[in-house]
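> pasting the structure only:
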């Protein structure tokens, strides 16, 4: 029998977060079917709660809801790969320019925090903790955007990073994330040096490299949801 869930852990938002994490950490691959009955069993909730959670994820483009077929982890096309990374290059170049322009007395503290994040990213890779590595790779970009103080921009980029991670799950093998911590470190170094043009160029080049490293490989499309969520 599933372990009883607390009321907080059984809300649509909490369930959506659990599923989101499983997708972004590559425990659920693109194309995997999210069977309502299994999810109800896993989380100890009724179908209405599961359907609300799935609707939340559908608005984030992380799952597809198909009439008469059910819910599936989204499978981005190659065209979407290009469009997502094109948008990221535009947004993140602007992030670099804003961060460099508006650096205040806390600039050194912020850069130190980013450097520590990159070190955790490196350690996760060296210890073969690939799921943490993937998560930290995305968090570097969202943490950098947070320094702008622009919540709309941050929400926009968070959505793009989430979709990029989903794309990575489809086109990359686990343990071969194209997002390089060494390139992240070079970007931070350029920001610290006050070289806005170089930092923006490094970010654009970094994202171009990420896009080019994507490999065309089909997802398995099936998953044991009890195993994925540790029930």
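Yep, that arrived. Here the structure is a predicted model, which is why all the values come from computation and not from measurement.

> can we go C-alpha only for contacts and neighbour counts from here?
OK.

> Residue 76 contacts residue 169, correct?
No: between residue 76 and residue 169 there is no contact under Cα atoms under 8 Å: 10.0 Å.

> which of those two has more neighbours?
residue 169 (27 against 21; other Cα atoms under 10 Å).

> next up, a second structure to put side by side with the first:
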């Protein structure tokens, strides 16, 4: 059996990235069926390549693979909502403590970068660029984690943030994301002031507010994959 070229081996990951972006930008809703034949047509690849991409996304808990039924965008249960946000509160409180304890000139410069990200998040909302708003809302949390320098922590949180974004697609229409840029700004201000207790309190409260806005009403249905990826 011939060894695949590096470019060929990268194709499933590239397709997975396109599907992942569509899920996290709410262009593909939870419960939407990911028809293999349609994906083959959209991406001009063979079925085996599509299956590799879907398997990768299933490992990230963004896609459910159901025997004899096919692939669907994941529809997290209410229990999973609670578990995901419980883990986020634990991890992100630790992030705050670590970041506040490591404040120096370099850390202050990084906080300014994150503050500018929040302004872009606000501008995206005001201009009704909801796809960018959703992306930037999640990136705020992962950008803070990156200041710890702990790659394992960052990878873990990135996965939880992705699942949180999927969860929000179940319950919130575009333009009503529960993650607030005003609360993000307050958290950064508290970190900049070196107030660990205040920053931790704000982060935990922020994540609790997000969770409380979640309702167990998954949106199921078909999706026109040609339109989504057109």
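Cool, the structure landed. Computed from a predicted model, the values in this text were never measured in an experiment.

> Tell me how they score on TM after superposing.
Here the superposed chains carry a TM-score of 0.95, computed using TM-score structural alignment, normalised by the length of structure 2; 224 aligned residues with a Cα RMSD of 1.3 Å.

> Could you pull up the residues touching residue 54 of structure 1?
16, 63, 71 (Cα atoms under 8 Å, 6 or more residues apart in numbering).

> Just give me the neighbour total for the last one.
Read that as residue 71 of structure 1. 21.

> where does it land in three-state SS?
Here residue 71 of structure 1 is recorded as strand under DSSP: H, G, I helix; E, B strand; the rest coil.

> What strand or helix carries the residue nearest the centre of structure 1?
Residue closest to the mean C-alpha point of structure 1, counted by Cα atoms, centre = their mean, is residue 162 at 3.3 Å. Assigned by DSSP states H and E, residue 162 of structure 1 falls within helix 151-171.

> picking that back up, excluding covalently adjacent residues, which one is nearest to the residue nearest to the centre of structure 1?
Closest residue in space to residue 162 of structure 1, ignoring its immediate chain neighbours: residue 24 at 6.8 Å, by Cα to Cα, 6 or more residues apart in numbering.

> tell me the contacts of that neighbour?
Going by Cα under 8 Å, 6+ apart, residue 24 of structure 1 touches 134-135, 162, 165-166, 169.

> list the contacts for residue 47 of structure 2?
36-37, 40.

> Pull the contacting residues for the residue lying closest to residue 220 of structure 2 once chain neighbours are set aside.
Take residue 220 of structure 2 and drop its neighbours on the chain: the residue closest to it by Cα to Cα, 6+ apart is residue 31, 4.2 Å away. The contact partners of residue 31 of structure 2, taken as Cα under 8 Å, 6+ apart, are 72-75, 218-221.

> cool, and residue 208 of structure 1?
Residue 208 of structure 1 touches 85, 89, counting by Cα under 8 Å, 6+ apart.

> just checking, residue 207 of structure 1 touches residue 85?
Yes: contact criterion Cα under 8 Å: residue 207 of structure 1 and residue 85 qualify, at 6.8 Å.

> what ranges do the helices span in structure 1?
Using DSSP state H, the helices of structure 1 run over 12-24, 36-43, 47-59, 78-101, 107-126, 130-146, 151-171, 181-192, 196-212, 225-228.

> that older thread, what is the nearest of the contacts of residue 24 of structure 1 to residue 53 of structure 1?
Proximity of the contacts of residue 24 of structure 1 to residue 53 of structure 1 (Cα to Cα) peaks at residue 162, which lies at 16.7 Å.

> separation between residue 207 of structure 1 and residue 219 of structure 1?
Using Cα to Cα, to the nearest Å, residue 207 of structure 1 is found at 23 Å from residue 219 of structure 1.

> the more surrounded of these two?
Shown here are residue 207 of structure 1 and residue 219; by other Cα under 10 Å, residue 207 has more neighbours (20 against 16).
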